[in-house]
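Undergrad: whatever this is, show me its structure:
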Amino acid sequence: MKEIKEKIINKLERLFEQRLLPRLVQWIEYLETKIRRYKHLEMKSKLKFSGSGVRFKRDLRIEHPQNISLGNKVYIGQDVLLDGRGGITIGDNTTLGFNVVILSANHDYKSNDLPYEHNIYIHKPVVIGRNVWIGGNVLIVPGVSIGDGAIVAAGTVVTANVDPLAIVGNQPMRIIKYRDKEHYERLASKQVSEDNS
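TA: Next up, the predicted model:
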């Protein structure tokens, strides 16, 4: 009796794996696509402006969408983050590759507290022109403008304005400037004394 039961269970498992499971996977993928499309439409409706032909590839994250404007035929790749606190404008026919991060707000490193206050930000809009191509894994910092027809190579950290038609990339790491040492030491010693109290 036990052997018959095991044979029946094995047969049912094989049928499930061979016939039902592939169909379930297809159905789940279909549902995921429909859900993602619904979420993308929902996201577009929350934007300050969304032109015609705007396309999102798979998953992306948009924060503060009410401050983001996307022109016509903008393509945004997979795993992109748009932080619209300071405002982001992207012109017509622009392409953002996968894993692009655009920030329009940053912590105020001159604030008077350590660790940094989470609610004190400097907002600076980011403006990206028309017909711009931004490669994968690009980081664009607050306050940057990228001119029409420019290309930003993959892996670039964009820290300054990019002229129209310029091709930029491969920026080596360098020291930009130093923080005010006295100000930092004063804040650090204050923090140590508070932690010891």
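Undergrad: make it CA atoms for all contacts and neighbour counts henceforth
TA: OK.
Undergrad: in the protein, which spans are helices?
TA: 2-15, 21-46, 181-196 (DSSP state H).
Undergrad: pick the most deeply packed of those.
TA: Stretch with highest mean neighbour count among the helices of the chain: helix 21-46 (a mean of 13; mean count of other CA atoms under 10 Å).
Undergrad: returning to that earlier point: how about the helices of the chain, which one is nearest His123?
TA: Comparing these by their distance to His123 (CA to CA), the top pick is helix 21-46, with 20.0 Å.
Undergrad: quick one: that closest one to helix 2-15, angle?
TA: Helix 21-46 and helix 2-15 meet at an angle of 40 degrees, taking axes from the mean of the first three to the mean of the last three CA atoms, to 10 degrees as the criterion.
Undergrad: that older thread, could you dump the helices of the chain to JSON lines with distance to Ile90?
TA: Shown next, in JSON lines, are the helices of the chain (distance: least, CA to CA, whole Å):
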{"stretch": "helix 2-15", "distance to Ile90": "51"}
{"stretch": "helix 21-46", "distance to Ile90": "14"}
{"stretch": "helix 181-196", "distance to Ile90": "37"}
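Undergrad: out of the ones you listed, nearest to Val127?
TA: helix 21-46 (18.4 Å).
Undergrad: for comparison, sequence B:
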Amino acid sequence: MSSIILASASPRRAELLEQIGVAFTVQPAHIDETPGTSEMPVDYVERLAREKALAVAISFPDKLILGSDTSVVLDNVILGKPSDAYEAGTMLAELSAKTHRVMTAIALVQGGRCESRLVTTEVTFRKLLEPEIAAYVASGEPMDKAGSYGIQGLGGIFVKEIKGSYSAVVGLPLQETAALLADAGCPVWKHWPSSRESQS
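TA: Model prediction:
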């Protein structure tokens, strides 16, 4: 399993891979993440996941490369990472008392072949108060998060309901990631530790 490379600098994705027992190294991808003209969010997210994995695979042709991308989408508009505190507060106010979609794509490159999966989860926020938005922005947590919030952190108190994959909202859909690795001949469960004592 050490032949796996995560093409992402996200500590959250790394933690999720560790959670399911995957041994890996990290090699962040550096690509242009600008959406194409009239590009739909669903196409954008999957394209970025594939491009990240393929970009790293050029330097590591014998490795399994995992790339992923997550976007928060409200009314078919992508809410990316905020550029400053004002934008973070504005995004959170827009998400207040509404249901948005979190789209996360995972791609796996093996021997020049790229397979990908897209997971869409519906997340509903309760009504957010201005003072708590201000306090959350001041915490700094929103600044490196798509949509200006982290469901696994302080922002978790804003979530009223979730329909779909929690891990995908955090940044990596575990079921789909494990399935891609299994299809590539690396089922994660074969590397889980065992607490059973030898019977011999």
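Undergrad: care to give me the TM-score?
TA: Here the TM-score for the pair of chains, by TM-score structural alignment, normalised by the length of the first structure, is 0.23; 83 aligned residues with a CA RMSD of 6.0 Å.
Undergrad: for Ile128 of the first structure, which of the helices of the first structure is the nearest?
TA: helix 21-46 (18.1 Å).
Undergrad: for Ile134 of the first structure, which of the helices of the first structure is the nearest?
TA: helix 21-46 (20.5 Å).
Undergrad: which one of the helices of the first structure lies closest to Val152 of the first structure?
TA: helix 21-46 (24.9 Å).
Undergrad: quick one, strands of the second structure?
TA: 4-6, 24-26, 64-74, 77-79, 99-110, 113-125, 159-163 (DSSP state E).
Undergrad: returning to that earlier point: Ile62 of the first structure is nearest to which of the helices of the first structure?
TA: helix 21-46 (7.8 Å).
Undergrad: do you know which of the helices of the first structure lies nearest Trp133 of the first structure?
TA: helix 21-46 (20.9 Å).
Undergrad: what is the closest one packed up against?
TA: Applying 3 or more CA pairs under 8 Å, 6 or more residues apart in numbering; DSSP states H and E, we find helix 21-46 of the first structure packed against no helix or strand.
Undergrad: still on that earlier bit, closest one to Ile151 of the first structure among the helices of the first structure?
TA: helix 21-46 (25.1 Å).
Undergrad: leaving out the residues flanking it, which one is nearest to Ile167 of the first structure?
TA: Spatial nearest neighbour of Ile167 of the first structure, excluding adjacent residues (CA to CA, 6 or more residues apart in numbering): Ile151 at 4.7 Å.
Undergrad: pretty sure the one you found is touching Trp133, no?
TA: Yes: under the criterion of CA atoms under 8 Å, Ile151 of the first structure makes contact with Trp133 at 4.8 Å.
Undergrad: okay, the residue nearest to Ile167 of the first structure and Ile128 of the first structure: tell me how far apart.
TA: Using CA to CA, to the nearest Å, Ile151 of the first structure is found at 11 Å from Ile128 of the first structure.
Undergrad: equivalent analysis for Glu63 of the first structure, please.
TA: Glu63 of the first structure is 17 Å from Ile128 of the first structure, by CA to CA.
Undergrad: among those two, which residue is more densely surrounded?
TA: The neighbour comparison of Glu63 of the first structure against Ile128 (other CA atoms under 10 Å) goes to Ile128, with 24 against 13.
Undergrad: ok, the more buried one touching Ile146?
TA: Yes: with contact defined as CA under 8 Å, Ile128 of the first structure reaches Ile146; the gap is 4.7 Å.
Undergrad: for the second structure, which helix extends over the most residues?
TA: helix 41-57.
Undergrad: report the inter-axis angle for that helix versus strand 99-110.
TA: Using the same axes, to 10 degrees: helix 41-57 of the second structure against strand 99-110 is 30 degrees.
Undergrad: what's the angle from helix 41-57 of the second structure to strand 113-125?
TA: Counting by the same axes, to 10 degrees, helix 41-57 of the second structure lies at 130 degrees to strand 113-125.
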